[in-house]
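Undergrad: I need the structure of the sequence given here:
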Amino acid sequence: MIKSKKEFLGQRGSVDVGKLVGIVISLIILGLFCFAAWWVIKSTSDAGSQYGEALVDTKRKALALQCQLNLRSIWQNLRMYAADNESFPPSLEALVQWGADPQLLRCPAPDGQEYVYIPGQDEDSSGKNVLVYEANAAHDGRCNLLRLDGQIELLTADQVQAEAAKTRVRLRDRR
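TA: Below is the predicted model:
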């Protein structure tokens, strides 16, 4: 039977202070390692989300650029059509029948639509006139617009509608 506390500790084994300090230090190091691992994982997930956002942004910019390239190709086709026929076509469909690629007539963005053409213009019309534009704001709330002189602009939908209206007024006044 146990007679004293000293005998009890002696039977169970005495606590070695060196081992206790070693265990505490090991736990502190393990805690620091876990914190470092958590920090790396958190940083990596933040970088991953930033990378994903950058990819989406790059895709949107690429679609806006592809839309502008479509408009540039339409402008070149319209100029060639005008050289062959001494006027611009009555519609974009007539341009396709003449030989233009029908895929050019639509914005490549997922919510892109067919371009709007303002007929009745010739090379003597104002270079500021709108020739082709997007009615749907498919590029972060903006639309591409092609002017008669070949300039392409990225404007808000309201600005595009205002520019198209000015062109229609100039055409009406010219007649």
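Undergrad: only C-alpha atoms from now on, for both contacts and neighbour counts.
TA: Noted.
Undergrad: look up how far L146 lies from D57.
TA: According to C-alpha to C-alpha, to the nearest Å, D57 and L146 sit 23 Å apart.
Undergrad: neighbour count for those two, which is higher?
TA: Here D57 and L146 are set side by side on neighbour count (other C-alpha atoms under 10 Å), and the busier one is L146, at 23 against 13.
Undergrad: pretty sure that one contacts E134?
TA: No. The pair formed by L146 and E134 falls short of the contact definition of C-alpha atoms under 8 Å, at 9.1 Å.
Undergrad: what about Q50, how many neighbours?
TA: There are 12 residues near Q50, going by other C-alpha under 10 Å.
Undergrad: that one belongs to a helix?
TA: Yes. The assignment for Q50, made by DSSP: H, G, I helix; E, B strand; the rest coil, places it in a helix.
Undergrad: any idea how far it lies from A165?
TA: When distances are taken as C-alpha to C-alpha, Q50 and A165 turn out to be 41 Å apart.
Undergrad: excluding covalently adjacent residues, which one is nearest to the residue sitting nearest the centre point of the chain?
TA: With distances taken as C-alpha atoms, centre = their mean, the residue of the chain nearest its centroid is R60 (2.0 Å). In space, R60 comes closest to H139 once its chain neighbours are excluded; the distance is 7.0 Å by C-alpha to C-alpha, 6 or more residues apart in numbering.
Undergrad: please give me the structure for this one as well, since I'd like to look at both together:
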Amino acid sequence: MINRTKKSCWKLSFCQKSISAQRGSVDVGKLIGIVISLIVLGLIGLGIAWIVKSMGEAGSQYTGAMVNTKRRAVALQCQMNLSNIRQNLRMYEIEKQSFPPSLKTLVDWGADSQLLRCPAPDGGEYLYIPGQNENMTGQNVLVYELKAAHDGRCHLLRVNGQVDLLTPEQVQAEANKTNIRLRERR
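TA: This is a model prediction of the structure:
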């Protein structure tokens, strides 16, 4: 019986050593590696989340600034179109002693047809009030747009070369005043 007990104990202690040896050499090393890997990956994940959040905030500010800049650039291009139309009208007047009867006549004479439309995505064609000349009151409206393509406002070009940015109602009122002055003059 003693032999059996010694034999059983010996087997049991061998099994315990084997299990304990396996735990110590394999599990501890793997466990440390896994824990370190998880910590590193967690820190990398937090870093990426922080960067994405920072970029998102900066990106939205950058995007907003770019949209405003583009909107201002389109409004400036519209003003430049109107100024170029006035220069073309003035050159036409020098050659023909009057402004043209229509903007189409101005294009046929040699003006760029792209000038006759607001460059804004929702902009329309410019409207022209014919029958005027350089000697008329400077407050008369020569060319204007009725579509509110610039933050709810429209550009208009006066005889004196001034370009204004007004609401559609104000533009229509100024165009009506010009038409009244032209009728009174006839």
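Undergrad: surely V143 of structure 2 and E125 touch.
TA: No. V143 of structure 2 sits out of contact with E125 when judged by C-alpha under 8 Å, with a separation of 10.1 Å.
Undergrad: all helices of structure 2, in order?
TA: Under the criterion DSSP state H, structure 2 contains helices at 2-22, 28-96, 103-109, 168-185.
Undergrad: could you say which one of these comes nearest to R117 of structure 2?
TA: Distances from R117 of structure 2 to each of these were compared using C-alpha to C-alpha; the minimum, 8.0 Å, belongs to helix 28-96.
Undergrad: other SSEs contacting the closest one?
TA: helix 103-109, strand 154-158, strand 163-166 (3 or more C-alpha pairs under 8 Å, 6 or more residues apart in numbering; DSSP states H and E).
Undergrad: how near is the counterpart of H139 of structure 1 in structure 2 to L41 of structure 2?
TA: In structure 2, the residue paired with H139 of structure 1 is H150, using TM-score structural alignment. Here H150 of structure 2 is placed at a distance of 50 Å from L41 of structure 2 (C-alpha to C-alpha).
Undergrad: between those two, which is the more surrounded one?
TA: When H150 of structure 2 and L41 are compared on other C-alpha under 10 Å, the one with more neighbours turns out to be H150, at 20 against 12.
Undergrad: hang on, isn't that one packed against Q77?
TA: No. Contact criterion C-alpha under 8 Å: H150 of structure 2 and Q77 do not qualify, at 11.2 Å.
Undergrad: run a quick neighbour tally on G131 of structure 2.
TA: Around G131 of structure 2 sit 13 other residues, with neighbours defined as other C-alpha under 10 Å.
Undergrad: got the contact list for it?
TA: Applying C-alpha atoms under 8 Å, 6 or more residues apart in numbering, we find G131 of structure 2 in contact with 99, 101, 182.
Undergrad: closest one to L82 of structure 2 out of those, please.
TA: Taking C-alpha to C-alpha as the measure, F99 is the one of the contacts of G131 of structure 2 closest to L82 of structure 2, at 14.9 Å.
Undergrad: now which residue in structure 1 aligns to the closest one?
TA: Applying TM-score structural alignment, one finds that F99 of structure 2 aligns to F88 in structure 1.
Undergrad: these two touch, right, that match and I118?
TA: No. Distance between F88 of structure 1 and I118: 10.2 Å, which falls outside the contact criterion (C-alpha under 8 Å).
Undergrad: okay, the two: which has more neighbours?
TA: For F88 of structure 1 versus I118, neighbours defined as other C-alpha under 10 Å are more numerous around F88 (22 against 18).
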